[in-house]
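Colleague: I would like the atomic coordinates for the input below:
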Amino acid sequence: MRTAVLSAGSWGTTYAMVLADAGNDVVVHARRPEIADAINTRHENPDYLPGITLPTGLRATTDPAAALDGAEVVVVSIPAQSLRPNLAAWAPHFGGDTIVVSLMKGVETTTGSRMSEVITQEVGLSPERVAVLSGPNLAREVAARQPAASVIACVDEKVAQQLQEAAATPYFRPYTNTDVVGCELGGAVKNVIALAVGLASGLGLGDNATAVLMTRGLAETARLGQVLGADPLTFSGLAGVGDLVATCSSPLSRNRTFGTHLGKGLSVEEATAQTRQTAEGVETSTALLALAHRHGVEMPITEVVVGVIEGKVTAREAADLLMSRAPKPERYSS
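Modeller: Model prediction:
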């Protein structure tokens, strides 16, 4: 299957590798000529995946029109807040029958739109031709061809199955789902919860605190998902608790790492410089909180994370705020 991957970052390059290993004809769009050259001539992406050998058939170009030419499937993996302006430039090169797959885990700050919604709006595709991929997919591990699984969600189950077959390899197992809302929310909110877990880690708090944040973070995700029409069962699967566990537990997680820097006293600017790659939860947290307020949903962990990012509370005050909440019955509506 002719596939264009619009991103030469760590996850975009990794998923391009998965697709190439599965037998697809894959072209990666790289903004920087030196990265495109490294992929084409040395079969590596030293800036994002040092030490990983890429398939010899994987090609790269700096010309988005060339990458998109004849593509049956377009995979997009760029920072969430830059998606809309980039799509405005790329959309004229999309074919009418193109299927678009979003690897992005964020919510647009200006509109509260999920990434699949931005794609349908800017490219002019029906929801049946837009899919999302989500799950516990730490790029470095997948790039090393260690066992992993994920969920490909599309409202058209046949499209999801087509994409599932295109991405199946001995080390990467994709499942299908029709709950696009739930899969996207699970991916977006878990980044914010990982920031909170990182904060706790940076403060020297233990595994109990991590477990509390992950569990109650899942409850926040489910509450928002319920009002937005998600299937509650999605949050107990790979795109929910699976992604949450991986992102909150692994030192490879850029959102957890970013939160750890904040917990150790670094500013947002200093943490950004230290993390080097985009931690989607930083900007998405504000958008998610606004979305929750709009629908009357309580998300206390997200609210505290936003307070830290905006400089309204310190990391230590954040921990105190979360523990000082009034006791309630433990249920997803609490």
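Colleague: for the rest of this, base every contact and every neighbour count on C-alpha atoms.
Modeller: Fine.
Colleague: did I read that right, residue 152 in a strand?
Modeller: Yes: Residue 152 forms part of a strand when assessed by DSSP: H, G, I helix; E, B strand; the rest coil.
Colleague: roughly how far apart are it and residue 162?
Modeller: 10 Å (Cα to Cα, to the nearest Å).
Colleague: more neighbours, these two?
Modeller: Residue environment comparison for residue 152 versus residue 162 gives the larger neighbour count to residue 152, 29 against 12, counting by other Cα atoms under 10 Å.
Colleague: that one reaches residue 133, doesn't it?
Modeller: Yes: using Cα atoms under 8 Å, residue 152 is in contact with residue 133, at 4.5 Å.
Colleague: could you pull out the strands for the stretch 151-300 of the chain?
Modeller: For the stretch 151-300 of the chain, the strands defined by DSSP state E, counting those that start in this stretch cover 172-177.
Colleague: which residue packs closest to residue 8, ignoring adjacent ones?
Modeller: Nearest non-adjacent residue to residue 8, counting by Cα to Cα, 6 or more residues apart in numbering: residue 30, 5.0 Å away.
Colleague: what's the local residue count around that neighbour?
Modeller: Residue 30 has 24 neighbouring residues, counting by other Cα under 10 Å.
Colleague: here's the other one to compare against:
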Amino acid sequence: MKQKIAVLGPGSWGTALAKVLVENGHDVTIWGNKKEQAEEINTAHTNKNYLPTITLPEGLKATTELAVAVTGADAILFVVPTKAIRSVASDLVAVMDTKPVIIHASKGLEQVTHKRISEVLLEEIPEDKRQDVVVLSGPSHAEEVAVRDITTITAASKNLVYAEYVQTLFMNDYFRIYTNTDVIGVETGAALKNIIALGSGAISGLGFGDNAKAAIMTRGLAEISRLGVAMGADPLTFIGMSGVGDLIVTCTSVHSRNWRAGDLLGRGHNLEEILANMGMIVEGVSTTKAAYELSRELDVELPITEAIYSVLYENQDVKTAARQIMLRDGKSEEEF
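Modeller: I've put the predicted structure just below:
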């Protein structure tokens, strides 16, 4: 059944998801705050700053007016940076004229509050203004989804009916959606894998080989699971698409901006210079700070996250931080 869907955020991932939805026969409007970008999508059917080689469907509409995007919407998909979620959600409430399903495909933790994105959305959008909030997450590069490469991700909601609704919206012969009811686990895996991707990139930039890369991913998954379980997640979620699946794709590919940022750190580049030249938000940098602070609150040990925090926020040398992890007291693997 054809649905009217507003996509908030015309970056690479928002544009790729909007393309999937249009190709699935839905009426889709994408919203952003840059007039030139909206005009490009509407007239040239491209978004060259984010997906330079992709021609977008002519049916995809773009606007800079939030009210225009969401009028009559059956579903609203957030794909804006984590730091913008609360303000955009607050603005949204004033212009909504339906009671849509709220979906988000952003990955991070809010600064200061350390809240998951769905928690922020539930706070800002009153219950009488929305249906449920559904998380869309998993191993997926926008560049590959945009060219219809085979991709599988997860739609998570405490209410399975809404996860299945999102599954129906997106699923086709190249984009497969699995459902899950563990919202905490899916969101935690999505956010924290970006931290480990920074570390994996740094390992590469330092010149270490496959052994080191396997080590940081495996021990990184242990950290993600440990913090996630402390937050109330099902540990089995972390061996699924939004756990180990997302971790692998983000820690091993040049498509990953977090991996690229880490690689440049390992090669000796300055963090401010890296972020200025990246052209897109590197969510792992802010998530590292939030996760580090949250781990202190919950008394959960996260040695890789702590090492990356020391590099990003305390000017620790990358190679020294890696050496200090290796010289920690011996542990049993069963201790995580």
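Colleague: would you check how far apart residue 10 of structure 1 and residue 36 of structure 1 are?
Modeller: Distance, residue 10 of structure 1 to residue 36 of structure 1, using Cα to Cα: 13 Å.
Colleague: before we move on, the earlier item: which position in structure 2 pairs with the residue nearest to residue 8 of structure 1?
Modeller: In structure 2, the residue paired with residue 30 of structure 1 according to TM-score structural alignment is residue 32.
Colleague: pretty sure its match is touching residue 63, no?
Modeller: Yes: under the criterion of Cα under 8 Å, residue 32 of structure 2 makes contact with residue 63 at 6.6 Å.
Colleague: rewinding a little: separation between the residue nearest to residue 8 of structure 1 and residue 60 of structure 1?
Modeller: Taking Cα to Cα as the criterion, residue 30 of structure 1 is separated from residue 60 of structure 1 by 7 Å.
Colleague: and the alignment partner in structure 2 of residue 208 of structure 1, how close does it get to residue 200 of structure 2?
Modeller: When structure 2 is aligned by TM-score structural alignment, the residue opposite residue 208 of structure 1 is residue 211. In this view, residue 211 of structure 2 and residue 200 of structure 2 are 11 Å apart by Cα to Cα.
Colleague: out of the two, which sits in the busier spot?
Modeller: Shown here are residue 211 of structure 2 and residue 200; by other Cα under 10 Å, residue 200 has more neighbours (29 against 8).
Colleague: show me what the more buried one aligns to in structure 1.
Modeller: The alignment partner of residue 200 of structure 2 in structure 1, by TM-score structural alignment, is residue 197.
Colleague: its match reaches residue 255, doesn't it?
Modeller: No: contact criterion Cα under 8 Å: residue 197 of structure 1 and residue 255 do not qualify, at 9.1 Å.
Colleague: which ones are touching the aligned residue in structure 2 for residue 255 of structure 1?
Modeller: Matched to structure 2 by TM-score structural alignment, residue 255 of structure 1 sits across from residue 258. Taking Cα atoms under 8 Å, 6 or more residues apart in numbering as the criterion, residue 258 of structure 2 is in contact with 194-195, 197-198, 201, 250, 282-284.
Colleague: show me which pair in these is furthest apart.
Modeller: Of all pairs drawn from the contacts of residue 258 of structure 2, the one with the largest separation by Cα to Cα is 201 and 283; the distance is 14.2 Å.
Colleague: of these two, who's got more company?
Modeller: Taking residue 201 of structure 2 and residue 283 together and counting by other Cα under 10 Å, residue 201 has the greater number of neighbours (29 against 22).
Colleague: I'd guessed residue 225 of structure 1 sits against residue 185; true?
Modeller: Yes: using Cα under 8 Å, residue 225 of structure 1 is in contact with residue 185, at 6.8 Å.
Colleague: higher neighbour count, these two?
Modeller: The neighbour comparison of residue 225 of structure 1 against residue 185 (other Cα under 10 Å) goes to residue 185, with 26 against 23.
Colleague: contacting residues around the equivalent of the more buried one over in structure 2?
Modeller: For residue 185 of structure 1, the aligned position in structure 2 is residue 188, judged by TM-score structural alignment. By Cα under 8 Å, 6+ apart, the contact list for residue 188 of structure 2 reads 108, 116, 224, 228.
Colleague: which residues touch the residue nearest to the match of residue 255 of structure 1 when sequence neighbours are not counted?
Modeller: Using Cα to Cα, 6+ apart and skipping residues adjacent in sequence, the residue nearest residue 258 of structure 2 is residue 198, 5.2 Å away. Taking Cα under 8 Å, 6+ apart as the definition of contact, the neighbours of residue 198 of structure 2 are 251, 258-263, 284, 308.
Colleague: check residue 225 of structure 1 too.
Modeller: Contacts of residue 225 of structure 1 were listed using Cα under 8 Å, 6+ apart, and they are 181-182, 185, 231-232.
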